[in-house]
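Q: below: sequence and its predicted model.
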Amino acid sequence: MKYLKIFLLTLILGLVFSCGGDDDICESGEGTPRMKVSFKRESSGLPRTLDSLYVAVDYGSGKVQLGKQTNINSRLIPLRVDDAPYTDVYFRLSDKGAESKVRVSYTTRSTYVSPGCGIKKNYENLDAQLTNPNPVLKLEAGQNFIENEDKTILYLLF
């Protein structure tokens, strides 16, 4: 009985002290930032809220649907984290509607953050080209680097 109590006490103490610290989880925004895209009216240049927006991204192995969002004025889109110099992003206003392709070109710089987060990619020298101008009519550049998710990188004009 004495050995059972010692074993259980050792087991409980081992479980308590084996819990990891805060650096096990990357939750304070230290990971790779996403690209913020906002929307404007082409005629006036004023901000616009879209009723619905469907976004797909080609991460190198075909298009991945990021889903539909409704009543939005901006959207965060993750870019490729491999060594590719560009990411293709597709925008639609309806499920079966016309689709605009935007190629976002950039250079990347990797930075080590922590054991939990690993390596963070920073995107610099961003440049976007509109391939299919329907439903997106034009592009307007915002900030040309992605450091965090606060600043708008690209404006889509509808």
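A: Okay, I see it. Remember, predicted model here, so these are calculated numbers, not experimental data.
Q: switch to C-alpha atoms for all contacts and neighbour counts from now on
A: Fine.
Q: so who does L93 touch?
A: 52-54, 99, 135 (CA atoms under 8 Å, 6 or more residues apart in numbering).
Q: now what about the lengthiest strand in the chain, what contacts it?
A: Criterion DSSP state E: the longest strand present in the chain is strand 99-114. The contact list for strand 99-114 (CA under 8 Å, 6+ apart) reads 23, 30-31, 83, 85-93, 118-136.
Q: neighbours around the residue nearest to K121 when sequence neighbours are not counted, how many?
A: Using CA to CA, 6 or more residues apart in numbering and skipping residues adjacent in sequence, the residue nearest K121 is S110, 4.6 Å away. By other CA atoms under 10 Å, the residues close to S110 number 12.
Q: okay, now the one to match up with it:
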Amino acid sequence: MKYFKFLLPLCFIGLLLSCGSDDDICESGEGTPRMKVSFLTFDDKKVKTVDSLYIAVDYGSGKVQLGGQAKITSTIIPLRVDDSPYTDIYFRTEKAGAESKVRVNYSTKSVYVSPGCGIKKTYENLNPVLTPSPTAAIKGIEAGQNFIENEDKTNLYLLF
């Protein structure tokens, strides 16, 4: 009983000291930002709603299908986080349709965020290049904001 008087307060103090901050959770958008892509009409550059869009990205080990989306005016696409100076993105408007390839060239900069989030990459000097395809639905591209620090601004416009 004599030891129980000391054990209970010791456990309580240990419990209080073990509580820490939520440093291991990266919730407030501090991670590596993704590229925002919006859609415009080719003729008059007005916002276009795309009925269906299928996206694939080559992250260095082959194409990864990101899936399809319907009735959208913009989407967000993660870029490569290795030391590659570009990311290849493939767009289709039909599941088995013709692809349009866009190579996004950039330079990266690493920034330390926190112990939980680690290091995030920011992308600068974005330069998208469309590989033309006569059968693809994408007729052209326009560059938007040429750096990615967050996901608020559009970085690439696809012209349909």
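A: Received it, and whenever you're ready, just let me know what you need. What you are looking at is a predicted structure, and each value in this text was computed from that prediction instead of being measured.
Q: where does the TM-score land?
A: The pair, once superposed, lands on a TM-score of 0.90 when counted by TM-score structural alignment, normalised by the length of the first structure; 158 aligned residues with a CA RMSD of 1.9 Å.
Q: which position in the second structure aligns with the residue nearest to K121 of the first structure?
A: Under the alignment (TM-score structural alignment), S110 of the first structure maps onto S110 of the second structure.
Q: could you pull out the helices for the second structure?
A: All helices of the second structure, identified by DSSP state H, fall at 2-18.
Q: give me the most central residue, the second structure.
A: With distances taken as CA atoms, centre = their mean, the second structure has R34 as the residue nearest its mean C-alpha position (2.2 Å).
Q: not counting sequence-adjacent ones, nearest residue to that one?
A: Nearest to R34 of the second structure is P78, by CA to CA, 6+ apart, at 4.4 Å.
Q: I'd say that neighbour and I55 touch.
A: No. The criterion here is CA atoms under 8 Å, and P78 of the second structure misses it with I55 at 11.1 Å.
Q: which of those two has more neighbours?
A: A direct count of neighbours by other CA under 10 Å for P78 of the second structure and I55 places I55 higher, at 21 against 15.
Q: contacts only, for that one.
A: 65-68, 89-92.
Q: could you pull out the strands for the second structure?
A: Using DSSP E, strands in the second structure cover 35-40, 50-58, 63-72, 74-77, 86-92, 100-114, 118-131, 140-143, 156-159.
Q: shouldn't T32 of the second structure be in contact with Y123?
A: No. Applying CA under 8 Å as the test, T32 of the second structure and Y123 come out as separate, 9.2 Å apart.
Q: roughly how far does F158 of the first structure sit from E27 of the first structure?
A: Per CA to CA, to the nearest Å, F158 of the first structure is found 34 Å from E27 of the first structure.
Q: looking at the two, which is more packed in?
A: F158 (18 against 11).
Q: quick one: contacts for the more buried one?
A: Counted by CA under 8 Å, 6+ apart, F158 of the first structure has contacts 39-42, 135-138.
Q: just the closest of those residues to I146 of the first structure, please.
A: Proximity of those to I146 of the first structure (CA to CA) peaks at F39, which lies at 17.8 Å.
Q: neighbours of the closest one, how many?
A: Applying other CA under 10 Å, we find 24 residues neighbouring F39 of the first structure.
Q: L139 of the first structure versus P33 of the first structure, what's the distance?
A: 21 Å.
Q: do S100 of the first structure as well
A: On the measure of CA to CA, S100 of the first structure and L139 of the first structure end up 11 Å apart.
Q: which residues are common contacts for those two?
A: By CA under 8 Å, 6+ apart, the residues touching both S100 of the first structure and L139 are L130.
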